[in-house]
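*Asks:* no sequence on hand, only this structure:
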């Protein structure tokens, strides 16, 4: 059963295929499929880009809200998912605050797309980020990508660092040391001044306040000490670009004037989010349809 829990579920060739498909002219699905969007955490870009992708593919969509479900009565996540399987859902798109929520669901016979699991993984975000970089540079191999900010709490950082290195990119981190993983896995920890000078891609992260138990206060000095200021942007290489998974906190991790500056690709990332999710939805549902056809024949 093809599904997308993490990018580690896929080979490099499969990921390259998805990136190619994301740039291919859109074709509506040939069969009627129903997708259930299940977001247990707030989301704007991921949720609505999935909905836009589903609409453009001609899919039937169902929106799930936990507040209006039997989860409020104590039903488990597994039993809720089995319910949607039983009533005929073809695919479940799930964002959940629990890391690796998809584990221990072995009895589930409907594919899942992980739309973000706590501070764990965010595979479709990584796909759209890879797509944005390939559009810009024509390659991933040899790029120096600096992931800057609240790295340890970020599912985007966790997923991107691993997959970029598999494609031959160099990954470094910047930000407060207490927001770095204990094990940097050989990656350098740069100051923001060093990062601005060296990065081909400056990938900024917001402060994940909702995942903090205690620690650094988000003081006014954060931008000056650890953010991307106008002065640092001016020192970046001519070809370098700025990325951010959003939502952006202007004036905190990045100067507000830089969000839409010439080297920013933040809104292109959002546009690419629809393309990347169209590719993933098609890939999984086409595999499901092929199996169904073979079973009928």
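*Replies:* Cool, got the structure. The structure displayed is predicted, hence computed values, not measured ones.

*Asks:* okay, CA-based contacts and neighbour counts for the rest of this
*Replies:* OK.

*Asks:* all helices for the stretch 51-200 of the chain, in order.
*Replies:* Secondary structure of the stretch 51-200 of the chain, counting by DSSP state H, counting those that start in this stretch: helices at 77-86, 123-137, 155-166, 192-198.

*Asks:* need the winner for burial among these.
*Replies:* helix 123-137 (a mean of 22; mean count of other C-alpha atoms under 10 Å).

*Asks:* so what does that helix touch, helix or strand wise?
*Replies:* helix 12-22, strand 112-117, helix 155-166, helix 266-296 (3 or more C-alpha pairs under 8 Å, 6 or more residues apart in numbering; DSSP states H and E).

*Asks:* give me the buried positions along the shortest one.
*Replies:* Read that as strand 112-117. Of the residues in strand 112-117, 112-117 count as buried by neighbour count, 16 or more other C-alpha atoms under 10 Å.

*Asks:* thinking again about what came up before, could I get the helices and strands packed on helix 123-137 as CSV with distance to residue 194?
*Replies:* Converted to CSV, the helices and strands packed on helix 123-137 look like this (distance: least, C-alpha to C-alpha, whole Å):
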stretch, distance to residue 194
helix 12-22, 31
strand 112-117, 30
helix 155-166, 19
helix 266-296, 22
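
*Asks:* next up, a second structure to put side by side with the first:
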């Protein structure tokens, strides 16, 4: 596969990517997924490279997927969590990253609570920075794996209607997915209570709905999002029970879904709040497909950013 036209050293967000760049990542992910189904023992794509996962917020799926992706490419992986880093002693993020680079890192995968943290580091260190989530700004690898999953199941997202339901205001997943889906030709509806889905999102080109039945009825896929309590300084609705009563997707509201509509969730799922277990575990759910596809997508990201300037895979 020719990768000579990939010019980005870092992956900081989806908004800045072109249609062709997104397609290139997904095509490479498809190749890697096929290879991982066979023997990867002699596929030394990133042997000798050192990847550092610097996670300043809790993570299960993203951190482990990046670890598995790097190891699948035969890179060395070191994971650092905030509580085990010198950041707890007052060291700045800048100094932490500079020291990680001095220790021989070839790439840094960063998750941080501050929007723009990955962009900030990309201007300081010489190694690639891969954004694994920066505050409520972006989560590019999640959007790419969601897009991969949708294309795998639907064939294409062009012309498809995708509803993202839940806490849009504080969700980096919603923002990255909106950019990814829009760039690939999907019609995106952002749905939820007006306090979490303000009309200002219409200026981005999204359709905004505060009526659950209306938001679901024509959707080819619906992506549920949890309530981001950790980013809210005050409550944006009376209670979780009230949210569930009005916007929770349950077996009774399943009838509002189009036949064959896919159900997605980036996790963690708050069962019984935004999504009932019966639907989370149903044949329509592709939640676990999202998780497994995340490995191949992150393999593609790591390879493209680390091997920038290479001509062929």
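*Replies:* Perfect, I can see it now. Keep in mind it's a predicted model, so treat the numbers as computed, not measured.

*Asks:* coming back round to it: just name the most buried of the helices and strands packed on helix 123-137 of structure 1.
*Replies:* Buried most deeply of these, by mean count of other C-alpha under 10 Å, is strand 112-117, with a mean of 25.

*Asks:* give me the stretch of structure 2 that that one matches.
*Replies:* Per the alignment by TM-score structural alignment, strand 112-117 of structure 1 matches residues 129-134 in structure 2.

*Asks:* distance from the matching stretch to structure 1 after superposition?
*Replies:* Stretch 129-134 of structure 2, aligned to structure 1 and superposed, deviates on average by 0.4 Å (mean C-alpha distance after the TM-score superposition for structure 1).

*Asks:* can you tell me what sits against that stretch?
*Replies:* With contact meaning C-alpha atoms under 8 Å, 6 or more residues apart in numbering, stretch 129-134 of structure 2 is reached by 9-13, 62, 107-118, 121-122, 138-141, 172.

*Asks:* same deal with stretch 179-198 of structure 1?
*Replies:* Under C-alpha under 8 Å, 6+ apart, the answer for stretch 179-198 of structure 1 is 144, 146, 148-153, 171-175, 202, 225-228, 232-233, 235-237.

*Asks:* between the helices and strands packed on helix 123-137 of structure 1, which one is closest to residue 34 of structure 1.
*Replies:* helix 266-296 (9.9 Å; C-alpha to C-alpha).

*Asks:* ok so, going back, nearest to residue 217 of structure 1, of the helices of the stretch 51-200 of structure 1?
*Replies:* helix 192-198 (18.7 Å).

*Asks:* read off where that closest one ends up in structure 2.
*Replies:* Using TM-score structural alignment, helix 192-198 of structure 1 pairs with 212-218 in structure 2.

*Asks:* quick one: distance of that stretch to the chain centre.
*Replies:* 24 Å (C-alpha atoms, centre = their mean, to the nearest Å).

*Asks:* please apply the same query to stretch 89-107 of structure 2.
*Replies:* For stretch 89-107 of structure 2, the distance to the chain centre is 24 Å (C-alpha atoms, centre = their mean).

*Asks:* now swap in stretch 241-251 of structure 2 and tell me
*Replies:* Relative to its chain's centre, stretch 241-251 of structure 2 lies at 24 Å (C-alpha atoms, centre = their mean).

*Asks:* now do stretch 142-160 of structure 2
*Replies:* 13 Å.

*Asks:* now stretch 268-278 of structure 1
*Replies:* For stretch 268-278 of structure 1, the distance to the chain centre is 10 Å (C-alpha atoms, centre = their mean).

*Asks:* OK, contacts around the residue nearest the centre of structure 1?
*Replies:* With distances taken as C-alpha atoms, centre = their mean, residue 125 lies nearest the centre of structure 1, 2.0 Å away. Residues in contact with residue 125 of structure 1 (C-alpha under 8 Å, 6+ apart) are 46, 156, 245, 273.

*Asks:* alignment lookup: the last one to structure 2.
*Replies:* Alignment of residue 273 of structure 1 against structure 2 is given by TM-score structural alignment, with residue 294 as its counterpart.

*Asks:* quick check: its match vs residue 149 of structure 2, distance?
*Replies:* As judged by C-alpha to C-alpha, to the nearest Å, residue 294 of structure 2 and residue 149 of structure 2 stand 9 Å apart.

*Asks:* what segments of structure 2 are strands?
*Replies:* 50-55, 76-81, 107-112, 129-134, 161-165, 187-191, 207-209, 221-224, 262-264 (DSSP state E).

*Asks:* residue 46 of structure 1 and residue 275 touch, don't they?
*Replies:* No: Residue 46 of structure 1 is beyond contact range of residue 275, at 11.9 Å (criterion: C-alpha atoms under 8 Å).

*Asks:* what lines up with residue 111 of structure 2 in structure 1?
*Replies:* Using TM-score structural alignment, residue 111 of structure 2 sits opposite residue 95 in structure 1.

*Asks:* what's the local residue count around that match?
*Replies:* Neighbour count for residue 95 of structure 1, taken as other C-alpha atoms under 10 Å: 23.
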